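1. Below are the sequence and a predicted model for it; my questions follow.
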Amino acid sequence: MRTLVGLLTSNRALLQLEAARCLHELSHSEISAVAEACLPATSYLLTYLSGHSSEFVELCLYTLGNLIVESEAVRRQLLPQGIVLAFASCIQSPHMAVLEALGYALSQLLQAKEAPEKIIVSVLDSTLPQHMLRLMQPGPKLNPGVAVEFAWCLHYIICSQVNNALLITHGALSTLELLLLDLAGAVQRMEDEGLELLACPVLRCLSNLLAEVPVEAVECQMQPIDERVVVALFILFQFFLQKQPTLLPEGLWLLNNLTANSPAFCTSLLSLDLIEPLLKLLPLSNVVSVLVLTVLCNIAEKGPAYCQRLWPGPLLPCVLETLALSDTEVVGQSLELLRLLFLYKPEAAQAFLQQSGLQALERHQEVQLQDRVHALRQMVLHR
């Protein structure tokens, strides 16, 4: 290590580069002691981030990223030395390879167990968030690799819940919405290569931001494009069905958070006739079923006018099919949807009775469902 540090700090550029490559190879080791052994080199790697060679800076960033994630000692040393400020300077680089490497290194730093208390506050106080969002803006200059790395960085910051209001002030919500629309546009243009890599963090970022934002703020910021957001999600659902089914729950979780407190988004689903396409997702898996049923509950709980538009249609046969399942969570969510429908649309109870609904209920004797089954049975029989 002393030899490597000596070569890294020499005045011969090629030797410096080769020493950095050796350190990069070492940084991949799964042996924790290796990261500790590299500690004497980390301060120099940090200093060289302001260098002129983009190849050298890129190598230093990837090496730092690998060491940061492996060693708390490395993080303890680099934080007081100004790693966040060094990253904030790097993010203004014109070189896409450097920016992608920076996104990787920053994402490793943000995943540290002490990040919410000791790191994310510093990141939010720097210029990094504004530049990250700038690099995620859709358009001809958007670099997919860079956008993916910074989308994950944004995800880790949002999940920390340190100061998401600040991110919204910087335009995080609108940037993510526009990126979602851009992803749906790429699917329509058949330019979807690698799209799922960006879709996952974008969906998670939006979902988690919306879970915190007051409904008034959501509708205020999103209302002009609420229908476009919903349409974009359903375009992505079709893409996920064909190419990446594991991403369906991510999209449905976002749809749940959009409709949970917003009548505007519920109205969009109804007016665009998207209930039937939503119901077609029910048989895919228990996780998907629960999320679809939750979205339908979000609509139904908005009151009689919304239940009126949900009914009639394929809803009741689909819900009866979910009652035939054995998964307690799926059945529980189906019972909640039926309760809301019977409450706001009494004739739904009559249709349920006529289609052997009581027999479907009788299948469920699980302790955790007994009270709800009994209450629903009473609603049907004493409507």
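-> Arrived safely, thanks for sending. Numbers count the residues shown, from 1 in each chain.

2. CA only for contacts and neighbour counts going forward, please
-> Noted.

3. what comes into contact with stretch 272-292?
-> Stretch 272-292 is contacted from outside by 248-249, 252-253, 256, 269, 310, 314-315, 318, 327, 329-330, 333, using Cα atoms under 8 Å, 6 or more residues apart in numbering.

4. And stretch 78-89, by the same measure?
-> Under the contact criterion Cα under 8 Å, 6+ apart, stretch 78-89 has outside partners 42-43, 46, 49-50, 102, 106, 119, 122-123, 126-128.

5. Any of those buried? List them.
-> Buried by 16 or more other Cα atoms under 10 Å: Thr42, Ser43, Leu46, Leu49, Leu102, Leu106, Ile119, Ser122, Val123, Ser126, Thr127, Leu128, out of the contacts of stretch 78-89.

6. Leu323: which of these is nearest?
-> The closest of those to Leu323 turns out to be Leu106 (Cα to Cα; 46.4 Å).

7. wait, what's in contact with Ala112?
-> By Cα under 8 Å, 6+ apart, the residues touching Ala112 are Val69.

8. any idea which residue sits dead centre in the protein?
-> The residue lying closest to the centre of the chain (Cα atoms, centre = their mean) is Arg204, at 1.0 Å.

9. from what I can see that one touches Leu255, true?
-> No. Arg204 is beyond contact range of Leu255, at 11.2 Å (criterion: Cα atoms under 8 Å).

10. three-state assignment of the closest residue in space to Leu178 that isn't next to it in sequence?
-> Once flanking residues are discounted, Leu178 sits nearest to Pro138: 6.8 Å by Cα to Cα, 6 or more residues apart in numbering. Three-state assignment for Pro138 (DSSP: H, G, I helix; E, B strand; the rest coil): coil.

11. how many neighbours does Pro138 have?
-> Other residues near Pro138 number 20, with proximity taken as other Cα atoms under 10 Å.

12. before we move on, the earlier item: which of the contacts of stretch 272-292 are the two that sit furthest away from each other?
-> Using Cα to Cα, the contacts of stretch 272-292 reach their maximum pairwise distance at Leu269 and Asp327, which is 26.7 Å.

13. and here's the other structure:
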Amino acid sequence: MWRRSKPRHQSLPGLEELRARRRERETALRKARREQQLISKRLLRDITDNEDDSLEGDLETHSLSEQQIVQLVKDVQHGSKEKLKSLITLRRGLQHKDVQLMFVRSEGSMRVLIGLFTCPFADVRMEAARCLHELSHSDDPSVTKACLPATSYLLTYLSGHSAEFTELCLYTLGNLIVESEHVRNQLLLQGVVPALALCTQSPHMAVLEALGYSLSQLLQSKEAPEKIIPIVLDSGLPQDILRLLRSDSEEWVGVAVEFSWCLHYIISSQLKNTLLISQGIVSKLVLFLTETAALASKTAVQGLELLICPVLRCLGNLLAEVDLAGNKVRIQDGRLLAAIFVFMQLYLHEHPFLVRECLWTLNNLTAEDPVLCSAMLHLNVLPVLFQLLSHSKAVSLLVLTVLCNVADLGPAYCQHLGQKDILPSIITTLGCADTEVKRQSLELLNILFRHCPYFVVDFLHHAGLQVLESFKDQPDLHPQVQAIWNQCPTGTVQLNEESSGLPLMD
């Protein structure tokens, strides 16, 4: 009855409203993530603002005039002794939108700037790249278009020896990738994917984080499933991404967050998930989550929740796939269940969005899987789920769905739920104000009563009829209430009807 679900795809039958709400929530999460760190362009201005003190008096951050821009370009072009100083002044001026527009419209200015990428002096090349980086951060299409002739140089320098220069090139490429499909098509023709793949071997965490940012720009574009992800899969990048998720560096989390989102975009495309499954991606993700749960239990790692979220989504989506033999993916590892409950308890109050991600993955894990459901019962985590029923509407719905997965497996599972006092918890949710939560609670009751009819008596002893009476003016819930009513013992129902005044439902 209960089916595994994933974002933007088939969900639980008979729970259309829940599916719509879940889709809205996950869209909002992705939107927030993109706006804050992925889609929005990045600026490495912090690494360029600490210049030599001797230049400080001349480095005004005020906007430049058109005449000043022309003069600076001439100073740079004609090999003046003040070339570097002029470039620094220009770069400071390019922090202003009006200067950017005047610069790209000035005849020959971009040609001169891009020409400096072949300069024999590393400090001049670096400052020219910083100027281009300022331009790449612009939201004006004409400025971005003016930067396009530099992309071949940016890709070439990705294989250079300077980690700082490579990092700058990667962020500049990432900013340009955001701009349009035309830019991405040009970069694909120039070999951007193989160039990025080479950067995965860098020992520098700053370079790897910049690489993850640029790659994520490609992978989340609208044309990615058709044009980009197939190339990425053929390049072997997913295996490098899995490798880069694990590190002992203090800067590891930033790198892992970027690459975990890259992996999420690849898996969400559903292009070659069967191949990834055959290459052992599921077991690697399970190991990663169990190790991360152990780490989170011992040490407070800043930003760890941003990493756990996309990895859970990756695993949850893979659980809805089939392997090469056509069988559903199964994870019979109790350590993963333990890890999920560790995350929920650690982040419940500070990062409640992660609890929803955990429950969504838990739903996919337990759907039609007696082994995982048995493991969950064995771990004695039901009290945690019962407590979450009072947390929020979204969390309550997901918890109820997981409990339905367990109950739907038959009498033995329902009996175990009854022994853990599930009925009082359900009756509490029936008293909430939200109709969706009430409907899902009634669905769970129906499953319990179908498999264990004697639960009906316990339900009545817990003022069940009075609860049902409160629904008589809610026609949206009549089918569920009627189904429960039909399972009540006739004598008990009639006796309580006379005392409660609850009319028989047609």
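-> Looks like it came in fine. Because the structure is predicted, anything quoted here is derived from the model rather than measured.

14. Trace the residue nearest to the centre of structure 1 over to structure 2, please.
-> Counting by TM-score structural alignment, Arg204 of structure 1 corresponds to Arg313 in structure 2.

15. Remind me which helix or strand its match belongs to.
-> In this assignment (DSSP states H and E), Arg313 of structure 2 forms part of helix 304-318.

16. Okay, angle between the helix or strand just after that helix and helix 304-318 too, please.
-> Next along the chain after helix 304-318 of structure 2, taking DSSP H and E as the criterion, comes helix 334-347. Angular relation of helix 334-347 of structure 2 and helix 304-318 on a 0 to 180 degree scale: 140 degrees, by axes from the mean of the first three to the mean of the last three Cα atoms, to 10 degrees.

17. Show me which positions of helix 334-347 of structure 2 end up buried.
-> Using 16+ other Cα under 10 Å as the test for burial, helix 334-347 of structure 2 gives 334-344, 346-347.

18. what does it correspond to over in structure 1?
-> On structure 1, the counterpart of helix 334-347 of structure 2 by TM-score structural alignment is residues 227-240.

19. Check stretch 26-42 of structure 2 too.
-> Using TM-score structural alignment, stretch 26-42 of structure 2 pairs with nothing in structure 1.

20. Ser71 of structure 1 contacts Ala37, doesn't it?
-> No. Using Cα under 8 Å, Ser71 of structure 1 makes no contact with Ala37, being 10.2 Å away.

21. between those two, who's got more neighbours?
-> A count of neighbours by other Cα under 10 Å puts Ser71 above the other of Ser71 of structure 1 and Ala37, at 18 against 13.

22. outside of stretch 90-97 of structure 1, which residues touch it?
-> Leu49, Ser50, Ser54, Glu58, Val98, Leu99, Leu102, Leu128, His131, Met132, Asn143, Val146.

23. Need the counterpart of the second one in structure 2.
-> Translated: Ser50 of structure 1. Looks like Ser50 of structure 1 aligns to Ser159 there (TM-score structural alignment).

24. What of Leu325 of structure 1?
-> Aligned by TM-score structural alignment, Leu325 of structure 1 pairs with Cys432 of structure 2.

25. Ok, Arg339 of structure 1 next?
-> Residue pairing (TM-score structural alignment): Arg339 of structure 1 is matched to Asn446 of structure 2.

26. Can you tell me how far its match is from Arg439 of structure 2?
-> 11 Å (Cα to Cα, to the nearest Å).

27. any shared contact partners between the two?
-> Contact criterion Cα under 8 Å, 6+ apart; residues shared by Asn446 of structure 2 and Arg439: Gln480.

28. mind checking how far the helix or strand hosting Asn298 of structure 1 is from the chain centre?
-> Asn298 of structure 1 is part of helix 286-300, with elements assigned from DSSP H and E. In terms of Cα atoms, centre = their mean, to the nearest Å, the centre of helix 286-300 of structure 1 is set 18 Å apart from its chain centre.

29. give me the stretch of structure 2 that that helix matches.
-> Aligned by TM-score structural alignment, helix 286-300 of structure 1 corresponds to residues 393-407 of structure 2.

30. got it, and stretch 146-154 of structure 1?
-> Under TM-score structural alignment, the match for stretch 146-154 of structure 1 in structure 2 covers residues 255-263.

31. Name the residues that touch the matching stretch?
-> Stretch 255-263 of structure 2 is contacted from outside by 205-206, 208-209, 212-213, 215-216, 219, 238, 241, 244-246, 306-307, 310-311, 314, using Cα under 8 Å, 6+ apart.

32. Can you tell me which of these are buried?
-> Listed as buried from these are 205-206, 208-209, 212-213, 215-216, 219, 238, 241, 244-245, 306-307, 310-311, 314; burial here means 16+ other Cα under 10 Å.

33. tell me which residues of stretch 20-27 of structure 2 are tucked away?
-> For stretch 20-27 of structure 2, burial by neighbour count (16+ other Cα under 10 Å) applies to Arg22, Arg23, Arg25, Glu26.

34. In helices, which of the residues you listed appear?
-> Arg22, Arg23, Arg25, Glu26 (DSSP state H).

35. Looking at those, spot the one nearest Val493 of structure 2.
-> Minimum distance to Val493 of structure 2 across those is 37.0 Å, recorded for Arg22 (Cα to Cα).

36. any idea what His137 of structure 2 aligns with in structure 1?
-> Residue pairing (TM-score structural alignment): His137 of structure 2 is matched to His28 of structure 1.

37. Surely its match touches Ile68?
-> No. Counting by Cα under 8 Å, His28 of structure 1 stays clear of Ile68, with 11.3 Å between them.

38. of the two, who's got more company?
-> Using other Cα under 10 Å as the criterion, His28 of structure 1 and Ile68 rank with Ile68 on top: 26 against 16.

39. sorry, back to before: from the contacts of stretch 78-89 of structure 1, which two are the most distant?
-> The widest separation within the contacts of stretch 78-89 of structure 1 (Cα to Cα) is 23.1 Å, between Thr42 and Thr127.

40. Show me what Ile177 of structure 2 lines up with in structure 1.
-> Residue pairing (TM-score structural alignment): Ile177 of structure 2 is matched to Ile68 of structure 1.
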